[in-house]
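[1] how would this look folded up:
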Amino acid sequence: MNSLLGHLLVLDLADETASYCSMLLGGLGANVIKVEKPGGDLSRNIGPFYKTRVGKISLPFLYNNAGKKSITLNLEIRSGRDIFRRLAGRADIIIDTFPAGYLKRRRLDYDRLKALNQRLIMASVTPFGQTGPRKSCTADDASISAAAGLTHLHGHLQGSPVNPVGNQASSLASLFAVSGILLALQNRSVTGKGQSIDISEQEAAASALVNPFVRYFSEGAITHRNGRMRWDNMAGIFPCSDGFIFLTFDREWDILMDLMASDNYDPYFNSAEWKDPVYRRQRCSRIIEAITAWTRTYKVAQLFELGQSMRFPWALVSDMASLKENPQLKSRGYFSSTGLSGTTPELALPGMPCIFDGNRGIPTLKVPLAGEHNDEVYGQMLSLSEEEIARLKKNSVI
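    Purely as a prediction, here's the structure:
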């Protein structure tokens, strides 16, 4: 296990929109304590599910919470908030996804907590940030993608926009949260003081649209969705005999034409005007039709190897099954095993997408049961007696 952050204590108050942030910190060795409401976090009920001997388990929860400790704590009552303040006094980092103003109304906002612990760093991930006219608006990953401009660029121009697949907005927000936390840690090492970090999911997702932004602000041109083709029609996804491949054919034009001619495909692009990129873009439909006919005669692997041999950025279009068996990912140990404490058969899941001195960071650890570490945290960290812990449980504080 990599222990780059092994000296840090993280309190994870995040739901599924930012659990990936604390998972990454935990993968680097941080001691992450997930603070759940009594009975367990609602994200434990988000599918798809994995069937086990003891019931079904949320796969997203399993992936985002491997290696964390879990305590239960009711922040809606005063005694629960008092306990949280004691934990915050010891913590290095708090990550939360509560709506703007939620913690302030409960007197658990950063300004109050830093009075207890000036070294505390607090990262708040919300749909639209802590300020602005939409700070209190509700959203999920799909609606954030729509609000950030991602959805507008997915699908065919003639049809409706299509929701991007995967949790792109929340994943980007989590990565920005990690970056902000690491920068705040560096600053703390100099000043001795922590700070609050305000992460907007909308802004994080919109950061992926640099090229469309530049086109609009410099040219006034709005980039529209373009189906299987890139916005300029000089790259796209083409069918092969056994799948699909992503091809570029702008700078590769002359060599691609030679390749097609060697296969007896003469797509009437020999005249001098076709060497002009602007001329080609104005007549892209004829080019796409010709390349499609050519790629159908190849297998995906053949075209991939052919393109790579010429240093072309061509790529196989992978599905989940082919990704699981991808030799590159396998050779780098991208998939790791995890499970639910003592009950779940091992299951392969994606690991951290970076390696430190040969160590990927996320170890093979179990996913905690809700409140599994109550006795350890409340007993050892806060020095509560067994009787006190039992009373807290009886009174629905934990």
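[2] going forward, measure contacts between C-alpha atoms and count neighbours the same way
    OK.
[3] residue boundaries of the helices in the stretch 251-398 of the chain?
    For the stretch 251-398 of the chain, the helices defined by DSSP state H, counting those that start in this stretch occupy 253-262, 277-281, 284-295, 300-309, 320-324, 327-331, 374, 386-394.
[4] residues touching residue 292, list them.
    When contacts are counted by Cα atoms under 8 Å, 6 or more residues apart in numbering, residue 292 touches 238-239.
[5] er, residue 27 I mean
    So residue 27 contacts 1-2, 67, 352, 361-363 (Cα under 8 Å, 6+ apart).
[6] run the last query once more with 6 Å
    By Cα atoms under 6 Å, 6 or more residues apart in numbering, the contact set of residue 27 is 361-362.
[7] roughly how far apart are it and residue 313?
    For residue 27, the distance to residue 313 equals 31 Å [Cα to Cα, to the nearest Å].
[8] second chain to compare with the first, below:
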Amino acid sequence: MPDTTVAPENTGPLKGLRVLDLTRVLAGPTCTQMLGDLGAEVIKIERPEAGDDTRGFAPPFVPNTRESAYFVGVNRNKKSVTVDIASPEGQAVIMKLLESCDILAENFKVGALAKYGLGYEQLSKKFPRLIYCSITGFGQTGPYAPRPGYDALIQAMGGIMSLTGEPNGSPQKSGVPVADLFAGLYGCIGILSALNHRHATGQGQQIDIGMLDTHVAWLANQGSNFLSTGENPPRLGNQHPNIAPYQEFPSKDGYLILAVGNDPTFERFCKNFGQEHLLADERFATNPKRVENRQLVTDTLTPLMKSKTTAEWIVALEALKIACGPINTLKDVFSDPHVIARNMVLEMDHASGARVKVTANPVKLSATPPSYRSAAPVLGQHNAEVLQGILGMSEAEVSALKEKGII
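    Take a look at the predicted model:
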């Protein structure tokens, strides 16, 4: 696989496509950053003076800049243009940009853009090839469609919080905003599918992404467990609902994850660490029985796991091809030799003159890898480039828009 590189050259498979980005915060920007990494030209429309909400989600700021770490993390490979879309002049700018755009991505409340003449039904008549991706909390239809969507709210309503946390503790959300992230990634998948359809037929379409829908979709085995039994799965802390032992254990100096995925692996574990007698006990002999007796399994193995340090266990278990790993802090993650070898951290030149660190795109393409052309922009950084270079406005016309507060 090619190394991850930061260079102005565009090597992505979506090179030549132009995206009008009317998204903000996280779900939408995650989608459009992926498109940008894959080579699309992304023009991010922001509110004059204020910009994307996440520009104010700080501290922390990126060192030696006035930019929030939050904003910088999901807005690389984008051009920032400030436009007041509530004004007729601003709407005219957007309409002119759409003449050369392939994709519009937005995460406004349902019906909000239609007030400005920028709804899908309005634009599809004039731009039939346009792919229009709408990311909202609850989708374009249904009783909850008008409601605003927030990550924690969706995690609560989507069921994941009922599954997360200690058995006797309170429901817990994930430590990262997974509802936003999944919605953005599903949005990107929808856009790529629509591009293939347009390639075959010449027709654009709307992609309706509801955060609650995507959340329900990724309930995975837990959702399937419920649909098969009608029983709400309990919170199990770090234990697996269908496999045992598959959880964290205390070691002599900390914790580690032990993931015994099948019966042969459990047999190998027992025979190598003095627990062969457990194999004759029907409560331990098969995975279904271990799941049924998970507390007994935990209580039985805990004293053994405390007999070695985390590092000692990892060496011993890896030699036997038994899955295990430390519970890393983020400092540990970003200094991990494998993460480093996989080029998962980038340093990019920022318009402020500083160098900014960001996580890389994890999609490793052998022929057309993601490209990293520009760090997240400062607000309005590309006004002149886009308005003059793409739309052909004169410097005087751009200045007049600025004086009126349109850009």
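[9] what does the TM-score come to for these two?
    TM-score of the superposed chains, computed with TM-score structural alignment, normalised by the length of the first structure, equals 0.93; 392 aligned residues with a Cα RMSD of 2.0 Å.
[10] tell me, how many residues neighbour the counterpart of residue 106 of the second structure in the first structure?
    In the first structure, the residue matched to residue 106 of the second structure (TM-score structural alignment) is residue 96. Using other Cα atoms under 10 Å, residue 96 of the first structure has 20 neighbouring residues.
[11] hang on, the earlier thing: in TSV: the helices of the stretch 251-398 of the first structure, plus distance to residue 111 of the first structure.
    Compiled in TSV, those are given as follows (distance: least, Cα to Cα, whole Å):
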stretch	distance to residue 111 of the first structure
helix 253-262	59
helix 277-281	56
helix 284-295	57
helix 300-309	54
helix 320-324	45
helix 327-331	44
helix 374	27
helix 386-394	27
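[12] and those, which is most packed in?
    helix 374 (a mean of 19; mean count of other Cα atoms under 10 Å).
[13] how much does it stray from the second structure?
    Taking mean Cα distance after the TM-score superposition for the first structure, the mean distance separating helix 374 of the first structure from the aligned residues in the second structure is 0.8 Å.
[14] identify the residues contacting that helix?
    So helix 374 of the first structure is contacted by residue 71 (Cα under 6 Å, 6+ apart).
[15] kindly report the same for stretch 218-236 of the first structure.
    Contact with stretch 218-236 of the first structure is made by 153-157, 212, 215-216, 237, 246-250, as judged by Cα under 6 Å, 6+ apart.
[16] and if we set it to 10 Å?
    Stretch 218-236 of the first structure is contacted by residues 150-162, 211-216, 237-238, 245-253, 277, 280-285, 287-288, 314 when judged by Cα atoms under 10 Å, 6 or more residues apart in numbering.
[17] same check on stretch 145-152 of the second structure?
    26-27, 107-112, 135-140, 157-158, 161, 172-174, 176-181, 183, 210-212.
[18] give me the neighbour count for residue 393 of the second structure.
    Around residue 393 of the second structure there are 14 residues (other Cα under 10 Å).
[19] need the longest helix for the first structure.
    Identified as the longest helix of the first structure according to DSSP state H is helix 168-191.
[20] how far apart are that helix and its match in the second structure?
    Mean for helix 168-191 of the first structure is 0.7 Å (mean Cα distance after the TM-score superposition for the first structure).
[21] need the strands for the first structure, in chain order.
    Along the first structure, counting by DSSP state E, strands occupy 9-13, 31-36, 49-52, 55-58, 69-72, 93-96, 121-126, 196-200, 235-239, 244-248, 315-316, 335-340, 347-350, 366-367.
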